[in-house]
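Q: Predicted model and sequence follow; I will ask about them next.
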Amino acid sequence: MEKQQMKKKLWISIGCFALTSLAVLLTPLSGDEGIKKAAGYLIGVLFWLGIAGGCFLYFWLYRKEHKLLKQTMTKEKIPSGLRFFSNRFAAVSDGILIVTLCLNIYCIRTLGVNQLLELAAMFLFTTSVYMHFLLNGRVFQYITQNKGKGVQGK
């Protein structure tokens, strides 16, 4: 599979995970009765379809190109899921992850915090967690490689 096809499938995977983050953002539209109950079910379906679709597509892409990724990528001491700031895109995402984690802890500990702030913090945190794993992963590193000279760095 060529890099353009891999990039397209990675973007589709990112889109699926974005649906999950959108479901988190839409949570206040759900409720116990009537239309709000139906909206709650739709939000739940959107959440789980986003996770399932994103994970399936990413892992399928990784498995399909596993040998190529192993051959072209350098051996790292730290697994890609535990690595932070491995490239400039991941550095932005990881920075947002750390800031929104602190913001979510603040929102949990503070009573009466603005609901919009809570939703925005949870949306950004959810999105940045997914992006952390995608942007620090081998598939993204392979796509952004500069003709065998390694991954474009920070």
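A: Yes, it's here.
Q: can we go C-alpha only for contacts and neighbour counts from here?
A: Fine.
Q: Please name the nearest non-neighbouring residue to the most centrally placed residue in the chain.
A: Nearest to the mean C-alpha position of the chain, by Cα atoms, centre = their mean, lies Y130 at 1.8 Å. Distances taken as Cα to Cα, 6 or more residues apart in numbering place F17 nearest to Y130, at 6.8 Å, with adjacent residues excluded.
Q: Next one for the comparison:
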Amino acid sequence: MKTSLGNADTVEKIVSFVEEEFRGLDLSSDVKSIPYLACELCEMLSEDLTEGQIKALHAARRFLDQGVKEDADAHVTDLAQRVGKPYPPATTQAAVAKERLLWIGLNRIAELSGYAVEFTLSVAQKAGLAPIQMVPAVQRMLKSVLRE
């Protein structure tokens, strides 16, 4: 029985549906869908983002929508100093995940794949989003990908 995205209440169920939709497609040249997805997920968390994180999100959107990379480059440099490195001991898992989600939004080389979707959604879940909250963003991404 085919999985339905509407009742996907876990990241695994969402990814299962996405992978079914991706089956047989060549997605290797799509390097924007994952950053767009990450930006949408960050926007859902915007009330919990710092001013600097909101600026990074806006820079990521400007890069994706308009090709303006100067601000995005500055935020990549800033985040590169922290992402993937030890954070101070008191830093919450959600705070680290929000920065990783912004990092994904600023990424310019991540090919679209089921694995990339799973990683992005897993980070968003650690940042505080429930899988059911992510479904609309995933649906918009799929609509865009399948339309092309």
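A: Thanks, I have the structure now. These numbers were taken from a predicted model, which means no experiment stands behind them.
Q: TM-score for this pair?
A: The TM-score (TM-score structural alignment, normalised by the length of the second structure) is 0.36; 74 aligned residues with a Cα RMSD of 3.8 Å.
Q: Can you name the secondary structure element that comes next after the helix or strand hosting the residue nearest to the centre of the first structure?
A: Using DSSP states H and E, Y130 of the first structure sits within helix 115-135. Counting by DSSP H and E, the element after helix 115-135 of the first structure in chain order, helix or strand, is helix 138-143.
Q: what about that following helix, distance to the chain center?
A: Centroid separation for helix 138-143 of the first structure versus its chain: 15 Å, with Cα atoms, centre = their mean, to the nearest Å.
Q: now for that helix, which elements pack on it?
A: Secondary-structure packing of helix 138-143 of the first structure (3 or more Cα pairs under 8 Å, 6 or more residues apart in numbering; DSSP states H and E): helix 3-25, helix 66-72.
Q: from the middle of its chain, how far away would the shortest one be?
A: The one in question is helix 66-72 of the first structure. Put simply, helix 66-72 of the first structure sits 22 Å off its chain's centre (Cα atoms, centre = their mean).
Q: The very next helix or strand once past that helix vs helix 115-135, what angle?
A: Moving toward the C-terminus from helix 66-72 of the first structure, the next helix or strand (DSSP H and E) is helix 88-109. Counting by axes from the mean of the first three to the mean of the last three Cα atoms, to 10 degrees, helix 88-109 of the first structure lies at 150 degrees to helix 115-135.
Q: about what we covered before: tell me which of the helices and strands packed on helix 138-143 of the first structure sits most buried.
A: helix 3-25 (a mean of 19; mean count of other Cα atoms under 10 Å).
Q: State the distance from L41 of the second structure to E70 of the second structure.
A: Taking Cα to Cα, to the nearest Å as the criterion, L41 of the second structure is separated from E70 of the second structure by 23 Å.
Q: try A80 of the second structure
A: A80 of the second structure is 15 Å from E70 of the second structure, by Cα to Cα.
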